[in-house]
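Engineer: 3D model of this:
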Amino acid sequence: MTNPRADRVRDVAKLAQRSARTRRGLFLAEGPQAVREALRLDARLADDGAPRLVAEVYASAACLERYPELDALARATGALRTATDDVLAAMADTVSPQGILAVCRQLDVTLAEVLSRGPRLVAVLCRVQDPGNAGTILRAADSAGADAVVFTEGSVDPYNPKTVRSTAGSLFHVPFVIGADPAELAQQLRGAGVGVLAADGYGPVDLDALQDESAARRLTVGPPVVGPLGDGTLGDRALGGGANGEAAPEGRSSGEGEAAPSYALEAPTAWLFGNEAQGLSDAELALADARVAVPLYGEAESLNVGTAATVCLYASARAQRRGQRTG
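Structural biologist: Next up, the predicted model:
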């Protein structure tokens, strides 16, 4: 393809708009990493006799020469078209395209599908609106071995090109749900045996304390812990936090006078992560079994929500894996 004004080029470029993505059920994956993971998933689906993921692949000859694996995977789809740099620039959402992009069908799943698989770790984005933060959380969930990511109503579209790029291919690894109602979500999670924790900088429960308790339980003999303990053993040990659900510096109040329920970090858990500016709302916080603060040891005012999510997800993942090894 050599004409950047062709109708096909304009059709692909329109997928940068949410309305076009929703209407057509398609989205763009740009760059070698994202396209590689899309093509790998496409190949697995084809082997299983499932509908293919990748509808079209556009790449420059130079990119295909540089990445032989991409060349082979793309040609196997039967949907590869070589294109000039001008054509790719007209299609892509980025200022500096990386020589390849794919048009993919949307692949989100229902909450019922997620719960039917018995999830142990779920990340929930509550009105997270920045594409970069959303992509970072999804990538962290993938890295921590989470079973699913849920985007509640009011969150950024995971098919936003910036979100797709910031996942670095993890969008094609982790099942994700779109448009969930937080209250219904919490109810269904609990019905499936999954507890709910809120990442809240003002929370009365300290994440370090939860990890210490989890480690101590591994050394005791007894039945496995499967949910909230609710025994009030932690006390008010958390550091304070900011309004965006992220940990805040020492010396700030953190729910003084509140009971601080303990929680089994090794239990099946869904973490709630709030909006960048407003954090979790009172209604969202009320859905949680415990409000957990990530402690800060330096002078930073707070943690970015993507960083806080990474810390929380890895804390759960580590406790769960230790429990599996000793169970």
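Engineer: from here on, contacts and neighbour counts on C-alpha atoms
Structural biologist: Will do.
Engineer: which residues touch the residue nearest the centre of the chain?
Structural biologist: Geometric centre of the chain, nearest residue: L138, 2.1 Å, by Cα atoms, centre = their mean. L138 sits next to 123, 149, 167, 170-171, 174 when contact means Cα atoms under 8 Å, 6 or more residues apart in numbering.
Engineer: let's see this one next, to set against the first:
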Amino acid sequence: MTNPRADRVKAVRALASRSVRRRTGTFLVEGPQAVREAVAPGSPRVHDVYVTVDAAARYPEIVAAARDVGARVRNGTPDVLDAMSADAQGVVAVVDQVGAGLDDVLTRRPRLVAVLAHVRDPGNAGTVLRAADAAGADAVVLTASSVDVHNPKTVRSTAGSLFHLPVVPGPELPDAVGALRSAGLTVLAAAGSGEHDLDDLLDVVGAAPAGVPDLSRPTAWVFGNEAWGLRDEDLALADATVRVPLRGRAESLNLATAATVCLYASGRAHR
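Structural biologist: Modelled structure (predicted):
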């Protein structure tokens, strides 16, 4: 492929639009790290992989894996790949959208779930998903009011973790919390004004007194909007609210950092 203005190039670039993604049921995966994970066994169906000659020589394992999963591998000039995506780094893929049902996730008896409520920033959402993967979470839930997980910036921010664990898109927060609690998970809301200190909870893992959350139990963490956190009605849905201690003079932590700390605390407690 040599023409950056070709219809196929325009069709790939158009996947940056949510309406196009919704209509086609596919999304764009950009860059070698994310595409490498997309073509791994067990990932969603990969339709096409576009790669420059130089990138194909640099990442032969990606090309081989793409062919192994039945994807069409097409060579394009650097101008073509740049026209498809400014973040291509010589490799992009068109992949079926991901998405699991909450009921299906709960049948697997998850021990750690991250719930994103009203999270609108795609970079934050993707970073939390990546942190959840690293901390050993079993699933991530993005409520109806949160960003589309297939947003290109969200996908890039996951660095391939999007393909490692189930992602449940679209439930309303009360419905998600109710289902998680019914499945035996303790629902904890992360909030700067939380009634429990995270460090104190780590001190009593496995022996928490009555009324104090035990992080060794299966847990669903609820994280709120970047700017205003969780609303009062959202906090009221949780079994308890938890704050991350601030030892220095920082006014607060950003969403992704706070989520990472909370998820790793649960991951440690579960060990």
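Engineer: from R5 of structure 1, how far off is the residue nearest to the centre of structure 1?
Structural biologist: 35 Å (Cα to Cα, to the nearest Å).
Engineer: now do the helices in the stretch 151-271 of structure 2.
Structural biologist: 152-158, 173-182, 198-203, 232-235, 255-270 (DSSP state H, counting those that start in this stretch).
Engineer: distance from the shortest one to structure 1 after superposition?
Structural biologist: Think helix 232-235 of structure 2. By mean Cα distance after the TM-score superposition for structure 1, the fitted helix 232-235 of structure 2 averages 0.7 Å away from its aligned residues in structure 1.
Engineer: that helix maps to which residues in structure 1?
Structural biologist: Helix 232-235 of structure 2 corresponds to residues 282-285 in structure 1, going by TM-score structural alignment.
Engineer: buried residues in the matching stretch, which are they?
Structural biologist: For stretch 282-285 of structure 1, the neighbour count (16 or more other Cα atoms under 10 Å) marks 284-285 as buried.
Engineer: again with stretch 1-12 of structure 1
Structural biologist: Using 16+ other Cα under 10 Å as the burial criterion, the residues of stretch 1-12 of structure 1 that qualify are 1, 4, 9, 12.
Engineer: repeat for stretch 38-47 of structure 1
Structural biologist: In stretch 38-47 of structure 1, counting by 16+ other Cα under 10 Å, buried: 38-43.
Engineer: filter those down to the ones in helices?
Structural biologist: Cross-referencing those against helices under DSSP state H gives 38-43.
Engineer: distance of the counterpart of A190 of structure 2 in structure 1 relative to D42 of structure 1?
Structural biologist: In structure 1, the residue matched to A190 of structure 2 (TM-score structural alignment) is A199. As judged by Cα to Cα, A199 of structure 1 and D42 of structure 1 stand 35 Å apart.
Engineer: repeat for A55 of structure 1
Structural biologist: In terms of Cα to Cα, A55 of structure 1 sits 10 Å off from D42 of structure 1.
Engineer: one more: P182 of structure 1?
Structural biologist: Distance of P182 of structure 1 to D42 of structure 1, given as Cα to Cα: 31 Å.
Engineer: ok, A72 of structure 1 next?
Structural biologist: 13 Å.
Engineer: repeat that for A317 of structure 1.
Structural biologist: Between A317 of structure 1 and D42 of structure 1 the computed distance is 28 Å (Cα to Cα).
Engineer: same question for L189 of structure 1.
Structural biologist: Shown here: L189 of structure 1 relative to D42 of structure 1, a distance of 30 Å by Cα to Cα.
Engineer: do G145 of structure 1 as well
Structural biologist: Here the criterion is Cα to Cα. By it, G145 of structure 1 lies 21 Å from D42 of structure 1.
Engineer: so which of the buried residues of stretch 38-47 of structure 1 is the closest to L28 of structure 1?
Structural biologist: Nearest to L28 of structure 1 out of those is A38 (Cα to Cα; 10.3 Å).
Engineer: what residue, apart from its backbone neighbours, is nearest that closest one spatially?
Structural biologist: Nearest residue to A38 of structure 1 in three dimensions, chain neighbours excluded: F172, at 6.1 Å (Cα to Cα, 6 or more residues apart in numbering).
Engineer: just give me the match in structure 2 for that neighbour.
Structural biologist: Using TM-score structural alignment, F172 of structure 1 sits opposite F163 in structure 2.
Engineer: next, count neighbours for that match.
Structural biologist: Using other Cα atoms under 10 Å, F163 of structure 2 is surrounded by 21 other residues.
Engineer: who are the neighbours in contact with it?
Structural biologist: Each residue near F163 of structure 2 by Cα under 8 Å, 6+ apart is listed here: 37-38, 43-44, 98.
Engineer: re earlier: relative to A83 of structure 1, how far out is the residue nearest to A38 of structure 1?
Structural biologist: Going from F172 of structure 1 to A83 of structure 1 by Cα to Cα gives 24 Å.
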